[in-house]
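*Asks:* Quick one: sequence plus predicted model below, questions after.
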Amino acid sequence: MNFHTRKWIKPEDLNPNETLFGGRLLEWIDEEAALYSIIQLENPRTVTKFMSEINFRSSAKKGDIIEIGLEVTKFGRTSITLACEVRNKMTREVIISIDKIIMVSLDDDGNSSPHGKTETEYVKDRLAK
């Protein structure tokens, strides 16, 4: 799993228990999954279709740094399926894991659209072409 994004937990990210608000974390995960999928599928019209069960295993507190990791588990005809794990860099504990996030490539009319991708690509490989 590749961990590219880090977030610093600030006071506005906390719930009444003074730990990371789950909704804020899900917002960050959804945004990261969208950015990752848009880059992989080379289509800015890529949207979230599905997230499987979300398992909160630990938390984070103000001042902690977390990392969001994603990996491709499947390329569909119009979709890309990702797995996600978020970990606390300070405590080294896994905060959340999501087995399946499905992102779908859309055309200009908002209909699912084949993307033609079959494997993960990296920017360095695209630049070499």
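*Replies:* Received, thanks.
*Asks:* CA only for contacts and neighbour counts going forward, please
*Replies:* OK.
*Asks:* residues in contact with the most centrally placed residue in the chain?
*Replies:* Centroid-nearest residue in the chain, with CA atoms, centre = their mean: residue 33, separated by 3.0 Å. Counting by CA atoms under 8 Å, 6 or more residues apart in numbering, residue 33 touches 70, 82, 101, 103.
*Asks:* so how far is the helix or strand hosting the last one off the chain centroid?
*Replies:* According to DSSP states H and E, residue 103 maps onto strand 94-105. Remark: strand 94-105 is offset 6 Å from the chain centroid, using CA atoms, centre = their mean, to the nearest Å.
*Asks:* So the residue nearest to the centre of the chain, which state does it fall into?
*Replies:* Following DSSP: H, G, I helix; E, B strand; the rest coil, residue 33 is assigned to helix.
*Asks:* put this beside the first:
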Amino acid sequence: MESAQDRKPCGASRTIMTQLVFPQDTNHHGTMFGGKLMEYIDKTAAIAGMRHARKPVVTASSDSMDFLKPIRLGEVIQLEAFVTRTFRSSMEIYVKVDSEQPYTGERQTTVTAFLTGVALGEDGRPAPVPEVYPETEEERRLHESAEERHAQRQERRRRRSGK
């Protein structure tokens, strides 16, 4: 059985979800509802977190969700998520969304997001998670820059709580 002290590669948590954008997923502009996409992002991030921690995971924050380009009716979207950095019981999870025009194969990155997931123990309280280490250049870049994003999250929490 693995202990929370074991290290795991970022790729061990990699999660990919593919969806076709249907009319009920779009607004009156013929583009995908942001809220629907946020649901997919949250689910994909939760699965990546559970794969890493091998425990239940809840979303503690969504730091950023950058909508870079619209996603249109009939396009295929692919969400890819993985844990970029871990702290005691929390994990930063990166999610990238690409859209594809299925008839031409043209792909583009449409959304990027960073979420924080917290692993829960059997008592429902935050539980330690294994460290994570990068293997690819993209993983290294995100792992190295995660400390700064973590500090920004902590500062935001301090300001909101008044402490």
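*Replies:* Thanks, I have it. Remember, predicted model here, so these are calculated numbers, not experimental data.
*Asks:* re earlier: residue in the second structure paired with the residue nearest to the centre of the first structure?
*Replies:* Per TM-score structural alignment, the equivalent position to residue 33 of the first structure in the second structure is residue 45.
*Asks:* In PyMOL, select just the buried ones from the contacts of residue 33 of the first structure.
*Replies:* Buried members of the contacts of residue 33 of the first structure, defined by 16 or more other CA atoms under 10 Å, are picked up in PyMOL with:
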select buried, resi 70+82+101+103
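*Asks:* if I pick the alignment partner in the first structure of residue 86 of the second structure, what's in contact with it?
*Replies:* Using TM-score structural alignment as the criterion, residue 86 of the second structure maps onto residue 75 of the first structure. With contacts defined as CA under 8 Å, 6+ apart, residue 75 of the first structure is in contact with 81, 117, 118, 119.
*Asks:* which of the residues you listed does the second structure keep?
*Replies:* Retained in the second structure (both residues aligned by TM-score structural alignment, their matches' CA atoms under 8 Å) from the contacts of residue 75 of the first structure: 81, 117, 118, 119.
*Asks:* picking that back up, narrow the contacts of residue 75 of the first structure to those in strands?
*Replies:* Secondary structure from DSSP state E places residue 81 of those in strands.
*Asks:* which one's the longest helix in the second structure?
*Replies:* helix 137-161 (DSSP state H).
*Asks:* distance between it and the chain's centre?
*Replies:* For helix 137-161 of the second structure, the distance to the chain centre is 14 Å (CA atoms, centre = their mean).
*Asks:* one step back: quick one: which of the contacts of residue 33 of the first structure is nearest to residue 60 of the first structure?
*Replies:* Set against residue 60 of the first structure, the nearest of the contacts of residue 33 of the first structure by CA to CA is residue 70 (19.1 Å).
*Asks:* Superposed on the second structure, what's the mean shift for the host helix or strand of that closest one?
*Replies:* Element membership of residue 70 of the first structure, judged by DSSP H and E, is strand 65-75. In the superposition with the second structure, the average deviation recorded for strand 65-75 of the first structure is 1.2 Å (mean CA distance after the TM-score superposition for the first structure).
*Asks:* buried set for that strand?
*Replies:* 65, 66, 67, 68, 69, 70, 71, 72, 74, 75.
*Asks:* And the second one? What does it align with in the second structure?
*Replies:* Translated: residue 66 of the first structure. Match for residue 66 of the first structure (TM-score structural alignment): residue 77.
*Asks:* Pretty sure its match sits against residue 100.
*Replies:* Yes. Counting by CA atoms under 8 Å, residue 77 of the second structure touches residue 100, with 6.2 Å between them.
*Asks:* Tell me the counterpart residues of the longest helix of the second structure in the first structure, please.
*Replies:* Using TM-score structural alignment, helix 137-161 of the second structure pairs with nothing in the first structure.
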